[in-house]
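S.K.: Any chance you can model this:
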Amino acid sequence: MKTLLNIVWFLFGGFWLALSYYLAGIVACLFIVTIPAGVASFRIANYMLWPFGRTVVAPTGGGTTMGAIANVIWFLVAGVWLAINHVITACALAVTIVGIPFAWANIKLIPITCFPFGKQIVSGDRIPFGYEPMIKM
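M.R.: Alright, predicted model coming up:
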């Protein structure tokens, strides 16, 4: 079932969302200071291609101060635009009855899009100790 969901996701929005994350990652890697943002963008792009069966987790105690600063910078530079991509894709998918669950999945991904630092993407059945699931697809 996960494979079927991933194929439909890939065909109806996942590919284009992943391309937007890859583009953001390439732009971020142009400057040495923003390479961590580029790496985070590439990680999320990989998740956008094949999300079902994986889970996004965050540490239970919260993140670091540096992670919070990086999240604010990411949000202002790329997070807003990538979140708008998710909203547009969700609106396009919600037009059909079959696309409504995928539209909801796009909306659930917006917090990860806006604040990626401190999050990890793991297999759905392998959540590390000390982490709580944020998004389970």
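S.K.: From here on, just use CA atoms for contacts and neighbour counts.
M.R.: Will do.
S.K.: ok, residue 82 to residue 22 distance?
M.R.: Using Cα to Cα, to the nearest Å, residue 82 is found at 11 Å from residue 22.
S.K.: Which parts of this protein are strands?
M.R.: With DSSP state E as the criterion, the chain has strands at 54-59, 120-123, 131-136.
S.K.: Output those in CSV, with distance to residue 94 and mean neighbour count appended to each entry.
M.R.: Shown next, in CSV, are the strands of the chain (distance: least, Cα to Cα, whole Å; neighbours: other Cα atoms under 10 Å):
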stretch, distance to residue 94, mean neighbour count
strand 54-59, 23, 20
strand 120-123, 26, 18
strand 131-136, 20, 17
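S.K.: compare with the first, here's sequence two:
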Amino acid sequence: MKLLGNIIWLIFGGFAIFLEYVLAGLALCITIVGIPFGIQSIKLGILALWPFGKKIEYMDYAPGCLSTVMNILWLIIGGIWIALTHLFFGVLLFITIIGIPWGKQHFKMVSLAFTPFGRRIV
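M.R.: From the prediction side, this is the model:
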């Protein structure tokens, strides 16, 4: 079921989301200041490419206050809009019974879009 869900996800917009995140991440990596944010954008892109069967976990070690500061900057600069977009599409997909599994994947991406620093995709 994971394979079928991922294939349908890719056909109906998952690959476009992946390309958007990766291109934005590469653009952010051009500057030294933007590299941490670019890496997190690429992390979101990896999840957007093949979301079924993946989980988001907090890292085992304590990343310290730097990840908190980076999460706040991420949220102010653009993370809130990314999260709201995924929330909107998740609610839209939950309207139909067929769209519920894909809506769940968007809700999974909402949590990572809010605070990507200090998390990893498993």
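S.K.: quick revisit: let me have the strands of the first structure in JSON lines, extended by distance to residue 36 of the first structure.
M.R.: Shown next, in JSON lines, are the strands of the first structure (distance: least, Cα to Cα, whole Å):
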{"stretch": "strand 54-59", "distance to residue 36 of the first structure": "17"}
{"stretch": "strand 120-123", "distance to residue 36 of the first structure": "14"}
{"stretch": "strand 131-136", "distance to residue 36 of the first structure": "21"}
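S.K.: so which of those gets nearest residue 46 of the first structure?
M.R.: strand 120-123 (9.7 Å; Cα to Cα).
S.K.: neighbouring contacts of that closest one?
M.R.: Strand 120-123 of the first structure has contacts (Cα atoms under 8 Å, 6 or more residues apart in numbering) with 47, 53, 54, 55, 56, 57, 58.
S.K.: among those, which two are most distant?
M.R.: Top of the distance list for these (Cα to Cα): 53 and 58, 16.9 Å.
S.K.: Any idea how many residues pack against residue 76 of the first structure?
M.R.: Neighbours of residue 76 of the first structure under the rule other Cα atoms under 10 Å: 11.
S.K.: ah, wrong one, I meant residue 12 of the first structure
M.R.: If we define neighbours as other Cα under 10 Å, then residue 12 of the first structure has 16 of them.
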